[in-house]
Each structure stands twice: as C-alpha cells, then as structure tokens.
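Engineer: Below are the sequence and a predicted model for it; my questions follow.
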Amino acid sequence: MKRRIRKVAVIGSGIMGSGIACHFANIGAEVLLLDIAPKDLTDAEKAKGLTLESKAVRNRIVNDNLKAALKSKPSPIYNQKFANRISTGNLTDDLSKVAEVDWIIEVVVERLDIKKQVFEQIEKYRKPGTLITSNTSGIPIAFMNEGRSEDFRQHFAITHFFNPPRYLKLFEVVPGPDCKQEVTDFLMEYGDKFLGKTSVMAKDTPAFIGNRIGIFGIQSLFHQVKDLGLTVEEVDKLTGPVIGRPKSATFRTVDVVGLDTLVHVANGIYENCPEDEAHELFKLPDFINTMMENKWLGSKTGQGFYKKVKGDDGNSEILSLDLDTMEYRSKKRANFATLELTKTIDNVIDRFPVLVGGKDKAGEFYRKNFAALFAYVQNRIPEISDELYRIDDAMKAGFGWENGPFEIWDAIGAEKAVEIMKAEGHEPAAWVTEMLGAGITSFYSVKDGATYYYDIPQKKHIKKPGQDAFIILDNIRKSKEVFKNSGVVIEDLGDGILNVEFRSKMNTIGGDVLAGINKGIDLAEKDFQGLIVGNQGPNFSVGANIGMIFMMAVEQEYDELNMAIKMFQDTMMRMRYSSIPTISAPHGMTLGGGCELSLHADKVVAAAETYMGLVEFGVGVIPGGGGSKEMTLRAADTFRKNDVELNVLQEYFLTIGMAKVSTSAYEAFDLGLLQQGKDVVVVNKDRQLAEAKKHALLMAEAGYTQPPQRKDIKVLGKQALGMFLVGTDSMEAGKYISEHDKKIANKLAYVMAGGDLSEPNYVSEQYLLDIEREAFLSLCTERKTLERIQHMLKTGKPLRN
C-alpha cells in the first residue's frame, strides 16, 4: 500500500505539539492542531462579553500556544507564510475532523490516564488504516495499547521528536507490539525523506536511545563535577565545541532545556531501570535537589546554572552558580593546557587521543568521562538497540554531538580506550573482548565509499543500511580525489559529475579556493558532464577571506587587491558561463562570497537550513564578487510593464544595504537570493549532495548549452541614484545610520543605478562588475572600513563606526 501524507492532526498544542505542527507545515502538509477547550473565562474575555460557547474562547488555548510558538526565536517555521497551512480547533468541537487526516500524532501531557482518554475519543472518529503515533518519551507502548482496537494497535507506534522539532534531527521510531512492519518501514522512511530527520529504530525501553545515553552523560558529569573540583564554566569549556558538542555544552544546555525536564527523565530512568548497572548514577546529587527546591530551573525561571543580572552601570553580566556555596558569582575564565594542544587540530575526531592523554585536570576529566560513557554504551546492547550505529546516530541527531560514543572510542583506539576503562575501574563487555580477540580493532570501517559497522551476532563488519541515498564525502575523499590544494578537494562523484569541496577554515574563500573552483571547471569542461560546489562542514561558507583583504588594504597593495577582486568576479562569471552545468549546494551559514557563488551557479540545491545573505556592509564594503551586479540584474529581470521600477530596485538594494540574512532557504526566495522555478530546497541535508548530483545529470543530459553573457540589463541611472541619495541623507539626519554607513550605501547606490547615467539604459554584466569593483576598492582605502574589518577579525562581530 502506497501511503501519502497530505493532512496531519496534532493533538496537544504545547511547546512540542506546536513545534511538530509547524514542522509538518514546513514540508507542505496541511495540519489540524487541537487542544482542550478552556473551562473558565479570562478577565479580558469577560470584559468583551464573551461566553464559554464563543469560538474565540473555545480555541483560546490552542491559538495562544501556536501564536507563542510562531513568535519564538529561533522560529519553528521556515517561513511565516507557511503558518497558513495550520488550522486550529478544540478537542470537544473538532475531534471528529481526525476522520479526514492521514496521520494522528498525540502530544498531550505525559500521563497514561490522560493519553488513554484521548485515544478512546480518537477511536470514535479515526478511520481504519490511519497512522496513529505518540510523542511520549517514557510511557511503555503496551500500556497505551490497552483497550484499543486491533486496527488501532496495528497502526500505532511512538514517533519521538526532539525539541525543537525543526532543528534537532533525531526521530526515534518505536513500533508497538502489534504494529505492522509496513507501518514501521513507512515511518522510518518518511522521517528521513520528508521530515529531514535521522530516523532511528529504538526499542520500547525507558527513555529509548537518545535520552537514555544523553541523560546518563549529564548525570555522570553532575557526579564528577564535585569529585574533580570543577566549576560550571570549566565543565562547559571541556564539553563544548572542543569535543564537537554544541556551544551551550552541558550546564547552559540544561538551562535552555529546563532542569525540571532533565530531572523528570532522570527520575523515570531511576525508577524504571532497577537492573541498570549505573542505577545509582541516576539519583540526583544534592545541588540539583537544592536548585529544584529553589525553582532555579534555567531560562524559564530566569536563573539556573547561570543567571543574567544588570549592574549599576546598566550593563548586563552573566553570573555562574558556585556548586560549593550555591551562590552566584562572576564568571571565571576556564583554561587548560590540554585544550591548548588541540588548537591546531581542525578535525574534532582527531582531538580525542590528545585529550585523553592530557597530564592536567582536563586530561583526567576526559579519561573518567569517556571511560564511563564507553562502559555504559557497550552494556546497552542489545537492551536498547541491537546495532551500535543506532546509538551513535541518536546522539549525533538528538544531542548535536559531532561524533557518537563508538566513533569516539574508535578515534582513541579501541584497545587504548579499553586500557583507560580498566584504569578507571570499568570492564569491557564480553562482546568487545571477543571482537578485539578476533583481531577486529575498530567498530567502523569504510569500504568502496560506504560505512561498515561491527555486527555483534555476525561477529564481523557489515554495511550500514540506508546509505545508498547519500553521498558521504568523508568516505570517498581519499579514493575519489582528482585534485587537491590547501583550500579545496575535488572529488569524482561518478556518472561524470565532479564536486568541489571547500576545506579552508570556516570554508572562507581565498586565492586557493578560487583556484580550486577554476580547476574544477577546467576538469569538468574537459572530461566530465557537470560540477557541484558542495561540502558537509557545519557551514557552506562564511564568505571571502577578509584577513587577506585587510592585509592588502593596510599595506596599500591596491593593484594586488584589484587583481584579487577581479579573480573573484571572473571565477563567479565562470560558474555562470562555463560549458557545463554548475550547481551550488549551500547549507548553514552562506554569507558574503559564499552567497555570491550561489547567486552565480546555474542552479542552487539548498538545504532547508540555509542562512543566506550579502553581509558585506558589516565590514564596511559592498558585495564585490559579483553580488551587487547580480542583485541589480535580478531586479531588472523582475521589472514588469507599468511597474514602479524604482520600488522594485529599492527592495533589492535594501537586501544588501540592511545585510538581510534568510532564516531558512525558503526565506531566501523572498529576498531574491534564490529563484522560484529554478532553485530547489532539500529538507534532509544528508541527501543534499545526492540530490545536487541528480540535478546536474538532468541538466547535462537534457543538452546543456553555454549561455551568452548578458548585455541587456536595464539600469535606471540618475533617476534611481537621486532617490537612493535622498534616502541615505534622511537616514543619516535621523541618526539611523552613521556617516560611514551612508558612504557605503551611496557607493552601492551608484553601482545598482548603473552610475549617474542621464536616463535609463541597457548595460552589460561586465560594465556593472567594473563599477562594483571600483566601489569596493575605494571603500578599502577608508580608515573606518579597515576598523570594521579589524574588529570583525578580532571579535567576530560587526562594528558600527
């Protein structure tokens, strides 16, 4: 049976329910969001003369919850327009509408009695064959199945989203005991293909996989922090980006999630897992009990492990909780010699051997921490999962770890890690000892571009399923490399398609990267069918190498700077006018030069989570790699008969002048950075390169023809320039912008007007590129621009001067 999900009902509109509703709206589904009808009127409703029968009152809870979700930051929805796909109602008046949906998702309070009541009501209206799932994180399916019809049980599973549903990729699927295999298979595939998730099959055990391991890790730290005499700041320094974890690390993450949420899950594991060898570790330490009594729950109560206060001078300061005195104090800098040793190691996975070898308190911390983690995860097989890779997938997708526990174990060395475990009082599991005894010294291996994992029953490495839809650059980089320099690796993706992968710091674009792009185009034009520019780092590219620009400008090497900018422009034009199709595959931060590259590709295959923008104003210049030219061209291409052309051009001008950055790929269409009917969006980033390859092949096989360079771009001359100059004058007079902001804006105005031509005219791309480059160079001679670039290099933040 082929299932299609057109309409989804979400029962429960709290933070999770509204978030799940928004994410289904993100992918184009129609959503019915329901919650209870209020039992009492508010004072405001009484003042308006409303009654409990009024529709506005009956839907108040659901509407207020959805409104709060849509206003929250970061937003749960790709584009505010998508909220129109969500309709709301209440469980008394509107539950019958579930008869029209393809999937019902229950997200009510974590109480079995309430869930059972909801399921009983749903059964009255649900049509047979409709999917029904619960987002519970702790109630066993067998209990929820009690009293339900056979058809209900056959289509019932747990689908556990992680909060926030838009951003965290873990989607745990736990089938009920009577659930049909085809339903489980469908949910796993739908999560991956449509919701953009990492679908992980879990067993019906307390907290499933992600929370069982994640909460163990946090509880383990809670107990270690006092033993090792570490501060809150020190633990967050040790458990953040240095080991590939989120910036919020441990204690800041608990503050964001809410201490009460963590305590609820930890208590659930403690009560329901009496046989767990780490049972006592799930008991809450005294300082957590004190925080719970004081209601220091984190962000939701204004204080947790950290607390934001305003000083007498009006400036805010973040204080830290001293776990010995249980009082707040000023934050202390955390420094460790071991961490210094990793500063030159860019790949997180390569840092672990150095970290566990540290001779200071940090080294001791890592040895204790990883020994406990490895000992715990090895013993959870087959209890929570039959396959070790599912544990790694769950931790990466649900907790934002760059590497899962078994991957870290491999990085340290399977045998070396066992030595560390034994030294810390932990014994390896029998299956680990057996694996090492058979001469198999790693949990993972790579063969023919695919990942293999150690399968315990078969006692050998077998291929990890589900990879055929993905291209994993880490797996093919060495075997498929056709060119490499210090900034890029060019890989052969097969079927005549090349990929240019940036490998510079934060994927910045400098001379080596530009040379690599040109080399990729040369190779593709000679022997291949198409070219993709794509990578699988955290971000596509944060833009041009401004450090190089700063050095040239400070040394007043203007000829060299002019040549560097021209090389950038020429490379972008080669992306546009090569004889083979070029595809850009942006994701994450796609800023400045990274955005310009995407603007010049024949097609963009963007990840949904793409934050794209021309942000050069922040460093005191205008887009100089063809971005200013391209936005002028795109504005001209949207001029229609009887349009007020100045208004259209102004929209594109403001996109650059206000350094607007899209909060998703879908928002980039609204900014004119992506183009409807041409560019496409992929929800699952893991599928992005494979999708980009498909589009490159389609374009090549359809008979791609090299386009002629444009000489027909309508510019408005003095008419537009005058309007822009009047606008920047009034903005400066109103103190909305500084004198230097005005100077940058006026330079951009000159370029986008096509110069001070006496009347509208048609010009070439090269004409616009030349005046763009001239404007960029002139701004690089300004002291205030150099101050902005220097400030950005030092602090990572823009300077307003």
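Structural biologist: On my side now, so go ahead.
Engineer: going forward, measure contacts between C-alpha atoms and count neighbours the same way
Structural biologist: Will do.
Engineer: What is the burial count for residue 548?
Structural biologist: Residue 548 has 14 neighbours, counted by other Cα atoms under 10 Å.
Engineer: cool, and the one 10 residues further on?
Structural biologist: Look at residue 558: counted by other Cα under 10 Å, it has 17 neighbours.
Engineer: same thing with residue 468?
Structural biologist: Using other Cα under 10 Å, residue 468 is surrounded by 11 other residues.
Engineer: Same question for residue 409.
Structural biologist: 23.
Engineer: Tell me which residues touch it, please.
Structural biologist: By Cα atoms under 8 Å, 6 or more residues apart in numbering, residue 409 lies in contact with 374, 417.
Engineer: element containing it, please.
Structural biologist: Element membership for residue 409, per DSSP states H and E: helix 405-412.
Engineer: helices and strands around the helix or strand that that helix is followed by, which ones?
Structural biologist: The C-terminal neighbour of helix 405-412 among helices and strands, as given by DSSP H and E, is helix 414-423. Contacts defined by 3 or more Cα pairs under 8 Å, 6 or more residues apart in numbering; DSSP states H and E place helix 414-423 against helix 361-378.
Engineer: if I look at residue 86, how far off is residue 239?
Structural biologist: Using Cα to Cα, to the nearest Å, we find residue 86 at a distance of 39 Å from residue 239.
Engineer: sorry, that was for residue 800
Structural biologist: The span separating residue 800 from residue 239 equals 34 Å under the rule Cα to Cα.
Engineer: okay, the two: which has more neighbours?
Structural biologist: Ranked by neighbour count (other Cα under 10 Å), residue 800 and residue 239 place residue 239 first, with 20 against 15.
Engineer: residues contacting that one?
Structural biologist: Under the criterion of Cα under 8 Å, 6+ apart, the contact list for residue 239 reads 245, 249-250.
Engineer: Next: residue 174.
Structural biologist: 157-159, 201-204.
Engineer: Do I have it right that residue 206 meets residue 267?
Structural biologist: No: judged on Cα atoms under 8 Å, residue 206 makes no contact with residue 267 at a distance of 10.6 Å.
Engineer: Among these two, which residue is more densely surrounded?
Structural biologist: The neighbour count for residue 206 versus residue 267, taken as other Cα under 10 Å, is higher for residue 206 (20 against 14).
Engineer: Narrow the contacts of residue 174 to those in strands?
Structural biologist: Using DSSP state E, the subset of those located in strands is 157-159, 201.
Engineer: let's bring in a second model and compare:
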Amino acid sequence: MSHRKIRKVAVLGSGVMGSRIACHFANIGLEVLLLDIVPKEPNDAEKAKGLTLESKAVRNRIVNDALMASLKSNPAPLYDAAFASRITTGNFDDNMKDIASFDWIVEAVVENIDIKKKVYEQVESFRTPGTLITSNTSGIPMHLMSEARSEDFQKHFCGVHFFNPPRYMRLLEIIPGPKTSPEVIDFLMLYGDLYLGKTTVLCKDTPGFIANRIGIYGIMEALHTIIDLGLSVEEVDKLTGPVIGRPKSATFRTLDVVGIDTVIKVANGLLAGAPNDEAKDMFVLPEILKKIDENKWYGDKSQQGFYKKTKNDAGQTEILSLNLNSLLYGQQQKVKFAALEQTKAIEDLKPRFSVLIKSADKAGQFYRRTFLGLFKYVSNRIPEISDELYRIDDAMRTGFGWELGPFETWDAVGVAKAVKLMEEDGRKPAQWVYEMLEAGNTSFYKSENGKRLYYDIPSKSYKVIPGTESFIILDTLRANKPVFKNAGATLHDIGDGIVNLEFHTKMNTLGGEVVDAINRSIGIAEKDFQGIVIGNDGANFSAGANLALVLMYAIEQEYDEIDFMIRAFQNTMMRARYSSIPVVVAPHNLTLGGGCEMTLHADHVQAFAETYIGLVEFGVGLIPAGGGTKEFTLRVSDSFEDGDIQVNNLKNMYMHIATAKVATSAEEARSMGILRKSDGITLNRSRLIADAKAAAISLAEAGYTQPKQRKDIKVLGQSALGMFYAGANSMVSGKYMSEHDRKISEKLAYIMCGGDLSAPTLVSEQYLLDLEREAFLSLTGEKKTLERIQSILTSGRPLRN
C-alpha cells in the first residue's frame, strides 16, 4: 500500500448519498467537510427572522437540512451519535477553497453529467495536485466525466460507487477512468476493505458497472418470466426470497423500497448504453412497468407500488398486493408450491438449488428460466464487465444481499448439469465454460489448504482470490479434519497455535451441546495450543440461551434441571475468563443474552463494527444469570472513584439490563461499558476471525498468565437498594411498569447491590453468581414469566403483563 494517508475528506453534494457517505467517513474517525449549493433566496421563516442571502444560516441551509435529515434517519448512519461532531458543513461558493487542505474529495452531486462537470471545474481551481478525487455515480461513464480535465486530475480520478445505505451495504465498486494511475486503484481497493469495511470490487467502465448490470438484468428477466407464466406478486416474492438465499424483501418489495422509477431509469439507461448486449431485449420495459410509470406508482415514496398499505374497516393496517392483470389492489393470497414443500427440510442452501431447478411445477419452470438465463448472461459478461468471475459474485452478494452469487449458484446446481439444461432450453453459455469443462475442471470455485480458489479463465487454472490471503474463511476449513466436533459446534485449527470454535445451532443459540463444546475446546486449547477464538460465519453471532428448553423445564417444574443448566453455563463463562490461555470472542450482528455474556467474559473482544449486543433477558421476565449481571456489577465497581456519586454509575448499568438495551453498533457497546477500551473493532466482516486470531497471538506472546478470581467487588448494599425499590414503586404507581416488572427489577437491584447488606462491602464473583442463579430460578416459577417466554417463542413479540 502506498504512503498515502487519509485524515480529511471533503464530500461535495449532501443528498441522501452524500450526507450518508460523510457519516460513514466520520464513523471511522476522519474529519469531514460536507458542502452543497447556496439557496437562491431566503425562505419565509428566514425572512421573518430578518436573515438575508448573506447570512451563514441561509447560505448553509440546504446542506444543514440534508445532514439533519440523514442523522435522524433509520437505520442510523452513525455508529455513535456523538460522531456527528466530526462533520463540518459549508457551501460551494464560500467553502470550495477549503478543499485545498483535504486528502480526498468525494463528489456525490445529482446524476447529471453537466452538473458534475461544472463541479469538477470548481474543484480543479482549488484542489491540491495529488489529492484523490472520486465520483459516487451509479452509471455515468468515467471517461465522459474526466475528459477536458488536467493530467493530474485524470490520474487521481476514479469512480467509487457506494450502495445505499453506505454504513450497512458492504459493496464498494471501484471504477477506474481511462487515465487513473494504478497506485490510486490499488490504494482505493485496499482502503475500502481495511478502513471502510467494504468488499471492494474492481469494475470496468461499462454501463451499470457490475452489480446494477447483473441485478437489473435479473429483475427484468424475472418480470418478463412472471408475465409469461402468469404468476402473482406474492408468488414471485415467495419464490425469490430466503428460500434461494435472497433478502426477505425478495423482488417486488425490494422494488417498492428502492423506487420503481429508479429501476425504470437504470433499465432504460442499460438499453441505451449497451447496444451490443445479446440480452438487451430484457431491458425493454414490459407493459406492466409502463403502466406503473404512467400512474406514478413508484413504491414507498408514492405510498403505492406493487404493494399498498391501507387501513381496513377495523382500523388495522393491511398490506394489499397489485394484481398484474387488472392493476387493482387486493388482499394477499396464501402461496403454496410443491417445489418449496420438497425443499423445506433442506436446511443448507446449496443442495436446495438442484431440487428447485428440476421441479415439475410452475415454480420449477420459473427457476429454470431465471437461473439458466442468469448463468448464460454472466458467462457472456466476461471479459466485458470483469476479467474475473469472483468479482461478479462479490458484487451480487454484497450489493444485492444474495447469499450465493451467480457462479456460486451455478456451482450449487452443478456446472455440467446446468449446461445440459441450458442446451435443452436453447441457451448456450459462453465458449470459455465449455473449455473449462473439457479440461476436466468441474467447478468455478474450490477449496485447498483452507484457501478459496477461483477458476481463472485466461490461464485456465485455479488461483487464490486476491486480497483474501489474510481472511480466515471457516467454510474452506471444512475439508480438513476438525480438532473436535459435536452436534452444536466445531473446533478448527486456524494455524499459529490458535483454534477457533464455531457454533452451528439454529440462530447459534447456546444449548447444552454448545456449552459442552466451549468447555471441551478450552481444555483442548490449554493442552495443545496457545489460544482460542470463539467466532463464526453465521448470519448472527448468537441469539442467546435456548429459551424453549428453559420453558419446557419450567412448565414441568424441573427446577433441578434449570439449576443444573445455569450452573453449567455460569461455570463455562468463568472457565473462559479463568483459563490458562487467552480466550478471544469475535461477536458480529445479533449478540444477545448468553451471546453477550460470552463476550463479557472474554480476555479480549474483537467485535465487528455492526454488532448489536445487549442483555435482553428482562424482556422475557428473567434476569441475566450466565454471569452477565455479575459482570455489569463488577465493571461498575471498577469504575468507582473516590468522591464519585457511586450510586449513579450503578443506576446507569442497572438501566441497561432493566430496559433490555441493545447497542446498535460496537462503538455504542463501548460507550455502554459492554466493550472495554482495550477491545478491538473490525470494520470488514471478512477480516473478523483473522483479526481475532492476531489478538489471541499477541496476548499469548506477551506472556499471558491465568488471572485470579475476583473477591474485591464493591457493592453498595441497603442504601442503594432502598433507592431502587423506591424508584420501582413510583414507576408502578405512575402506571409505567406492571407489578411483574417491579418484581423482576427488584430482584435485579438486589443482585447488583449485593443483597441486603447494612453497608458497602467487598464481595466475590461467586457470591454474585449465586444471587443471580437464585433470582433466575425463582422467576422461572412465575406464571407471568412463562407467558412472556411463550409470547417471544411463538410470535417473536415481547408481552407486557
């Protein structure tokens, strides 16, 4: 990587994308300047205040309003609301001169080439030579934008296409212009990955780049097929959602969210921009889209699209769907397909495809048309839009949220098998696919020595995917013999004396087999390795304890079983904290309840930036009893300083548990005290386990010694307890809290104050764990708690009783 350092970024254009891109740069700690145009005149409110066009508040109104709208939007664009202070606003007329001191200029103005060119002219007069200048465009060719610019500008100019919302969407397309220097391309590819946490995909300067070219083709192919087969909106969304590893919003719900007008615009652009595309007829709008365009039913932004939200006679919200023939909205119909029934029992996504594509019903017809069409299309896009096939898969996975990209899906069906089906259907793939098969290569990807290889077309051989050399992909280790495995978890040797324990229960819940695996794995690591990482590649790190089991024992009044279960879990958490080797936990996405407790007991946490972590037991009428309440109490005790109003610190920690608060990012988890200052945050999910492994090695090499159990935890006793009880009383009398809530909150306060002690006292961890376990056990004997657990398990909704 070059010596280039990025400290300050200027973002030009504060629309939906511009202000959110500015927020994501602020997320990673950069100083950001966000600029937009000066309004033509003051508005009425400004005139009433006596402001003129010379007033700063008026001149910066457009940019300030846009940034405020972004900051208030949901999901939040910032990891922590406090990071907004890293963004300064201004306008093109007064502040364009300031870009001279900035390291990277990001242009994100409207998709209009004339406006973009005008902005570049202004940039050129203030920009310091050598500064990066990039355009966030979803389709305007680089060569048209950079022509007529200086040599230095063209050398440092590149397309960097973020997907919306930039904090959450992992795809970052990098599109070089005709004169972009290779140093700039290499820098952006690595910077996007390492610092912005993105999957960076190198694209060619072709219409729609990669993700939109393939994605819009897929959507248009589906639309044409639906009309031919007479399928309904609901049927298609059922066929194109999670069952094939695509987002829940499937096809039509996605179109409504993105905006049908946007899709129409991109399809028209592709039709005009890619005249030599052999499948260009697919980009011709079907009649149904033309009618929707005439009616301006663009989806959520116009309150109706393929779906429409209304209120029924009883005043309840109802979502109606569009009949594609009559163009009338009606109630959604239940959908059933034989093909989907056949694959219900197939948990793993890959084996599902070969069953779906062979099915004799309408679903099978739909899948054959759309998959075979997609396979042919992507095989013909190489080398037009990319020289390497893995880039197309990367773009579709991270830009459109597909679990498997087109070539990975083709591998799942079987390459040769799919080619045979394609020939029967009169859709032959590109010649290179035949050459690959003739040479005896049967798949696009394969795993060797824990590395993932892709088929490289020019050399007709398999190569490691560049940039992934430092990733640890657990999936590729499955070919190796595991160090240990049971029904709930697998222990892999990930090299350099470190093992990784991954869970594979439903939602990665922590049942008996996982608890057993954690104990056994720590034992194995203590004997034969120098450290252990607990991390996985699942959709979520862990949704916590197995509630269904707790409910079953509680209904049968098997309290000894519950007691045994909690003791085992507490002992396992303490085992993780007090082992002779470093234990590093690598949480990501949902990390709730027991998953959070596991994290709290690690020697070091390496968290993915998007970690939503918290102790949520209160919501089901319980308290955290896997050491979570003990750990929060211990951390409060460590934060006490002489002269502190210690009870306030305690109250803050108590409220996190009592409100079942979940951090909305790893940064927020740090400010809540769930992550410590010394814990690490990884921005790129693909690097998480590798980063956790590095942390385990450095702890081991620094001479890790087994810590001693704590006996010096300061608890405040009766004085604090009285305050908590009084607070609960007033909450009940003000009807903010039910009687059952009072009962749980008093039990929680009792543990965190160390029980009914007459004065502040030092207690041990075991003392607090015993209080935790007693409280949990007593609550499983409460009818109202069981009703709450039942509600979460059956409807997913918390019950307030």
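Structural biologist: Structure received. The model shown is predicted, which means the values in this text are computed figures rather than measured ones.
Engineer: Show me the contacts of residue 239 of the first structure that map onto helices.
Structural biologist: Among the contacts of residue 239 of the first structure, no member is found in helices (DSSP state H).
Engineer: Rebuild the ones in strands among the contacts of residue 174 of the first structure as JSON lines, extending it with neighbour count and distance to residue 17 of the first structure.
Structural biologist: Shown next, in JSON lines, are these (neighbours: other Cα atoms under 10 Å; distance: Cα to Cα, whole Å):
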{"residue": "157", "neighbour count": "28", "distance to residue 17 of the first structure": "17"}
{"residue": "158", "neighbour count": "26", "distance to residue 17 of the first structure": "14"}
{"residue": "159", "neighbour count": "27", "distance to residue 17 of the first structure": "12"}
{"residue": "201", "neighbour count": "25", "distance to residue 17 of the first structure": "22"}
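Engineer: name the element the residue nearest to the spatial centre of the second structure belongs to?
Structural biologist: Geometric centre of the second structure, nearest residue: residue 168, 5.5 Å, by Cα atoms, centre = their mean. For residue 168 of the second structure, there is no host helix or strand (DSSP H and E).
Engineer: To which residue of the first structure is it aligned?
Structural biologist: When the first structure is aligned by TM-score structural alignment, residue 168 of the second structure is paired with residue 167.
Engineer: how much space between its match and residue 664 of the first structure?
Structural biologist: Distance of residue 167 of the first structure to residue 664 of the first structure, given as Cα to Cα: 11 Å.
Engineer: just residue 81 of the first structure next, same as before
Structural biologist: For residue 81 of the first structure, the distance to residue 664 of the first structure - Cα to Cα - is 13 Å.
Engineer: What of residue 313 of the first structure?
Structural biologist: For residue 313 of the first structure, the distance to residue 664 of the first structure - Cα to Cα - is 38 Å.
Engineer: Buried residues, stretch 785-794 of the first structure. List them.
Structural biologist: The neighbour-count check on stretch 785-794 of the first structure (16 or more other Cα atoms under 10 Å) flags 785-792 as buried.
Engineer: Please, where are all the helices along the stretch 501-650 of the second structure?
Structural biologist: Counting by DSSP state H, counting those that start in this stretch, the stretch 501-650 of the second structure has these helices, from start to end: 512-528, 547-555, 559-577, 594-600, 628-639, 646-658.
Engineer: which residues of the first structure does the last one align to?
Structural biologist: It refers to helix 646-658 of the second structure. Taking TM-score structural alignment, helix 646-658 of the second structure hits residues 645-657 over in the first structure.
Engineer: Report the buried residues of the matching stretch.
Structural biologist: For stretch 645-657 of the first structure, by 16+ other Cα under 10 Å, it's 645-646, 648-650, 652-653, 655-657.
Engineer: same thing with stretch 277-286 of the first structure?
Structural biologist: So for stretch 277-286 of the first structure, counting by 16+ other Cα under 10 Å, buried means 278, 281-284.
Engineer: Filter the residues you listed down to the ones in helices?
Structural biologist: The helices, defined by DSSP H, take in nothing from those.
Engineer: which among those residues gets closest to residue 463 of the first structure?
Structural biologist: Closest approach to residue 463 of the first structure among these (Cα to Cα): residue 278, at 31.6 Å.
Engineer: so which of the contacts of residue 174 of the first structure persist in the second structure?
Structural biologist: For the contacts of residue 174 of the first structure, the contacts that are reproduced in the second structure, applying both residues aligned by TM-score structural alignment, their matches' Cα atoms under 8 Å, are 157-159, 201-204.
Engineer: Any chance of TSV for the residues you listed, columns distance to residue 616 of the first structure?
Structural biologist: Output for these, formatted as TSV (distance: Cα to Cα, whole Å):
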residue	distance to residue 616 of the first structure
157	49
158	47
159	43
201	45
202	46
203	50
204	51
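Engineer: which one among these gets closest to residue 307 of the first structure?
Structural biologist: Using Cα to Cα, these come closest to residue 307 of the first structure at residue 159, 34.7 Å.
Engineer: show me what contacts that closest one?
Structural biologist: Applying Cα under 8 Å, 6+ apart to residue 159 of the first structure gives the contacts 133-136, 171-174.
Engineer: nearest to residue 16 of the first structure, of those residues?
Structural biologist: Of those, the one sitting nearest to residue 16 of the first structure (Cα to Cα) turns out to be residue 135, at 8.7 Å.
Engineer: Now do the helices in the stretch 301-450 of the second structure.
Structural biologist: Using DSSP H, counting those that start in this stretch, helices in the stretch 301-450 of the second structure cover 338-343, 349-358, 362-380, 389-400, 406-413, 415-424, 431-438.
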